[in-house]
Each structure stands twice: as C-alpha cells, then as structure tokens.
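Colleague: All I have is the shape, not the residue letters:
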C-alpha cells in the first residue's frame, strides 16, 4: 500500500512568490514603454535632418511660406545641380578632404605617442606636463584664436590648407584617450618585450600600437567628424572661397546676396553625406574604442 504524501508546511513570515506569467507581463510592459520613449527620442533627433532634405527639394517660395510647407508638391532636384554653379563645391570639398586627412594622420601619430609616454614612461616633470596638456580641455578654443592667427600669419600660411589644418594635428582629448587605453595594457607584455631586447620605441610600435586598434579607430572617427565640421578657425584664416572648406564655404554663401535656402540646404546635404555614411559604417568602432579606453 503506497504511503500518503504530505505537503511541505508553509514557513511563517515568507510571502508567496508571484506567478511567472505575471512577472513576464510586467517586464514586457516596461520594455514597451522604453521602446516608445526611445522611438519618440529618435523621431525628435531625425526630424531636423528630414526637414533639411525636404527643404533642399523645395522652392524658395515654399520655404518662406507661412504656415510652412512640410512636403513639397513637386521635388526640385535641380537645386542640387545649382550647388555646383553657385558654389566652388568641388574645390571646397577637396580642401575639406585635405584638412581632414592631415589632422587625422597628425593626431593618430602624435596623440598615440604622447599617450604612450604619459601612461607607460617615467621622466622628469611628467606630472606637470600632463597637467598642462589636460588643462587645455578646460579652456575654450576661442581663447587661442589670436595667438594661433599670429603664428599662422607669421608663417605665411593664410588661405592655405596647412594654415587651417595646423592647429588640429594634436589634441589634448586624443592624448587623454590613448593614455587611458595604454594604462589598461598588462605590464607583462611590455616586460616580456624588454626582456627580448626591445627598446621603448619598438615596444610602442610592435606591441602597444597593434593592440590600440579600437582606440585608434575611435580617435579617427572623432577627429574626422570634428575636422569636417570645423567652422570658426577656417573663417578666421581663409578669406577666399576657393581656399575654404565646405563648412565655411556654405556659411559664407548665406550672406553674399539674398539667401537661397534651398541651394544652401542642398549643399549641406551633399557635404554631410560622406561623413554620415562613414559614421554609419564605422560606428561600432567608436563605441568599442571608447569602451576599451575606459571613457564614459
């Protein structure tokens, strides 16, 4: 005869656990609200770009109309063709490319070497020099406009790619970014390389630099975005439209005669397209690089 089974007695003071189905429903409800908030934030962030594209395909009468016309009846694709007739777009485009390449290469070389020196090497006045470099992050860049202009003018670099690109070949942020990465590299790798007879430069070039790929990728994207959109400094040192980058050229186009908003928006879309595609393709490297460097 089978023995009767007894139910386990309830422990006093303990609450009954909620049903799994109820927990799942509450979790799904919170996720739904999170998705709604994220979607609303995405719409708010994308709306200016959509408005810019629609403005570039409208007429000036539609742009100036009250109330504003959101969707143009007939798309004016000819506005993009007028960009090349009213602006030296191709010349300004190559100036932007040249400045961006020079600044990016300079920051990758100089900031990586400076970051490695501050993170892994010991030398006199290291703390003082590091404090001076990091103090640049606390001072607005407009403070340096007059001395930088005097230096560039003394070198005869006004209205040249070198004069526009020179102040951006090194940055305190890039040095700090690379220094944070090199601090996280295990000491055993550097010690093993030195036991094999490698000097400090060989350790940097053959051991540290190949490991810094994510941080170098993040620094590349950040420098490209900043250099491509730089406006104030090019306006100071360049006075001819042919020597200006795209950001400065489009800005000066707004005040020459009557402002043609449709052509200006079309030029802005064309100027933004290469960098937007580059960022979409490499945005994972930016996130990985910042994560590896310890920055938040």
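Modeller: Cool, got the structure. Please read these numbers as outputs of a predicted model, since none were measured by experiment.
Colleague: From now on I want contacts and neighbour counts done on CA atoms only, so please keep to that.
Modeller: Will do.
Colleague: how much distance is there from the host helix or strand of residue 210 to the middle of the chain?
Modeller: Assigned by DSSP states H and E, residue 210 falls within helix 209-211. From the chain centre to the centre of helix 209-211 is a distance of 22 Å (Cα atoms, centre = their mean, to the nearest Å).
Colleague: Got another one to weigh against that:
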C-alpha cells in the first residue's frame, strides 16, 4: 500500500514538472477491424445459402410443371399450383400425416417421460454399482441398429404387432441412452438441498420428481421432445420393416411409396414427389420456430451444466 502511494506521488510530481504521464496501453479487443467483420459476414452468408439452397430448390420445383422440374431455376418460368391439388388426389397424404402425428407424439411423450425417470434415478439415488450400471446404459449407444433389428422384429412379430403403428413408438417406453444422459446432467445441476427440504416436509420420491425436479428441467424436457419428434417424423427404416398396408403408412414410408410409383414408373412424375416433400417438411420448420427459444435455452444450459 505504501509503495503504491509513493509511486503514484512520484508520477504526479513528474507530471507537475512537465514530464508526460506514461499510461499503460491496453488494446480494446472488443473492436475488430472492419475487414474481419465483413469477411465473417460473407462467410456466414455463404454457408447459409449453401444450407438453404436445397430446400429453396425443392419449393421452387413444387410450383413447376413436369417438364421444368430439373431446369435448376429458382424462379419458375411457368408457375402453377396444380401440383398441390394433384398430390392430395394421387395419394392419401392426409392419412399419412395423421399416422405420423400419432406416432411422433406418442414416441416423443413416452421417451421423454421414461428417460426422465431413469435419469432421475441415476442422479438422485445413491446405491452400489450406480456408476457401472450407468456405464452399461451408455454402452448401448455403441450398438448399431442393425444388431438389434432382427431380434426386435421377432419380438413384435410374436406379439402380433407387425403391420401396426405400435412398434414405431412403443419401444420408447424403455427410454433412450442419449436422452437419459442428457437429462441426468440437468438433474445433477439441481441443488440437492431443495429435495432434502421437500422430504423433510413429507414429500415422497414421486412427488419430488413430478412437482420439483421436472418443472426445473423444463428446457431439457423440451429439447428431448424436439429431438425425438424430429427423429420419429423422418424415420423411414422402421416403417419399411413393420408397415405393410398403405393405410398405416407414415409420411416417410408414404414418400417412399410415391417415389417407387411416380419416379421409377412410366410417368416419372417428380413434381408430385417434390410437392409432397414440401408439404411434409413444413410442420418440422413450424415446430422449430415455435420452440426455438426453449431449444436454445436447453442446449445452452446443458453445455454449462455438462
């Protein structure tokens, strides 16, 4: 303290005698050169165009007649709405969308609840072998889907569920290793004293889980539901394996059937295929924009707590 005061007095004395005051130079790192900002902006704009171009092309092709679908023009020479009228006549698209909504809602809801329950058990309860058991759960993510595809099919076949929508969502009743890991990280970030206080007040394990832990982890639950909703909406492999009748097709399975019918047949009606693809993509875009705030919040909190 005395040395600092003496140095400051000597500095003031030098200024009083006419010597310039020496100030420490601290570069302002918050200010970036204009050239760097322009280059970063151009790079981001370029990558944005690269990513959105396929979807823009898909939308443009849906408004073109058959002969102009692949002319690679963003603005159609011949603008028509006939494709959006024909697609509902050529295929039961409304039924396929309804089936997909049923599957995705059930799959997202069941996997969120079941994964949250398992994750809560791994984060709250203390028992011997907890770490080893959690490691085994995470190890299941290393198993390729092809390894369990045949045994799972045989199980559903014995249960008589092949040809129905049940195998597409009922497997989520047992949780998912990735979602269990994600939700466990959120539960570990919650103050344990809060749960201990609730237990002192007479709350049981289920009440603590349902009324305290789940509301505090709402962003993580929303992220889990969005991930699974997107995965189930675009899942093609499972419908190809289990669905036989067109009345039970989901959107991906229906698009595959339309592709087989129109793209490789005698007509080559690609305009119907791209139009159906646009219609079935719009719900996912709307869902992301509606849940964007919760999605970003959940990802951010997961990165901080993880």
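Modeller: Noted; the coordinates are in hand. Not measured: the values here are computed from a predicted model.
Colleague: rewinding a little: so the helix holding residue 210 of the first structure corresponds to what in the second structure?
Modeller: Helix 209-211 of the first structure corresponds to residues 214-216 in the second structure, going by TM-score structural alignment.
Colleague: Show me the contact partners of the matching stretch.
Modeller: residue 190 (Cα atoms under 8 Å, 6 or more residues apart in numbering).
Colleague: Next, the buried residues of that stretch.
Modeller: Neighbour-count burial for stretch 214-216 of the second structure flags residue 214 (criterion: 16 or more other Cα atoms under 10 Å).
Colleague: By how much does it deviate from the first structure on average?
Modeller: In the superposition with the first structure, the average deviation recorded for stretch 214-216 of the second structure is 0.9 Å (mean Cα distance after the TM-score superposition for the first structure).
Colleague: Residue 109 of the second structure: neighbouring residues, count only.
Modeller: Neighbour count for residue 109 of the second structure, taken as other Cα atoms under 10 Å: 19.
Colleague: Tell me which residue of the first structure matches up with it.
Modeller: When the first structure is aligned by TM-score structural alignment, residue 109 of the second structure is paired with residue 105.
Colleague: now its match: how far from residue 165 of the first structure?
Modeller: Per Cα to Cα, to the nearest Å, residue 105 of the first structure is found 11 Å from residue 165 of the first structure.
Colleague: same question, residue 81 of the first structure
Modeller: Distance of residue 81 of the first structure to residue 165 of the first structure, given as Cα to Cα: 30 Å.
Colleague: Please name the nearest non-neighbouring residue to the residue most central in space within the first structure.
Modeller: Centroid check for the first structure by Cα atoms, centre = their mean gives residue 222 as the closest residue, at 3.4 Å. Of all residues not flanking residue 222 of the first structure in the chain, residue 286 sits nearest, at 8.0 Å (Cα to Cα, 6 or more residues apart in numbering).
Colleague: in what helix or strand does that neighbour lie?
Modeller: Judged by DSSP H and E, residue 286 of the first structure forms part of helix 261-293.
Colleague: ok, and what's touching stretch 229-244 of the second structure?
Modeller: Outside stretch 229-244 of the second structure, the residues within contact range by Cα under 8 Å, 6+ apart are 100-101, 103-105, 107-108, 153, 162-165, 167-168, 249-253, 284.
Colleague: Any idea how many residues pack against residue 284 of the second structure?
Modeller: A count of nearby residues for residue 284 of the second structure, using other Cα under 10 Å, gives 15.
Colleague: show me what contacts the equivalent of it over in the first structure?
Modeller: Counting by TM-score structural alignment, residue 284 of the second structure corresponds to residue 275 in the first structure. Contacts of residue 275 of the first structure were listed using Cα under 8 Å, 6+ apart, and they are 224-225, 228.
Colleague: Among residue 81 and residue 165 of the first structure, which residue is more densely surrounded?
Modeller: Shown here are residue 81 of the first structure and residue 165; by other Cα under 10 Å, residue 165 has more neighbours (21 against 13).
Colleague: counterpart of that one in the second structure?
Modeller: With TM-score structural alignment as the criterion, residue 165 of the first structure matches residue 169.
Colleague: For that match, which non-adjacent residue is closest in space?
Modeller: residue 107 (4.5 Å).
Colleague: count of neighbours near the aligned partner of residue 297 of the second structure in the first structure?
Modeller: Under the alignment (TM-score structural alignment), residue 297 of the second structure pairs with residue 288 in the first structure. Neighbours of residue 288 of the first structure under the rule other Cα under 10 Å: 15.
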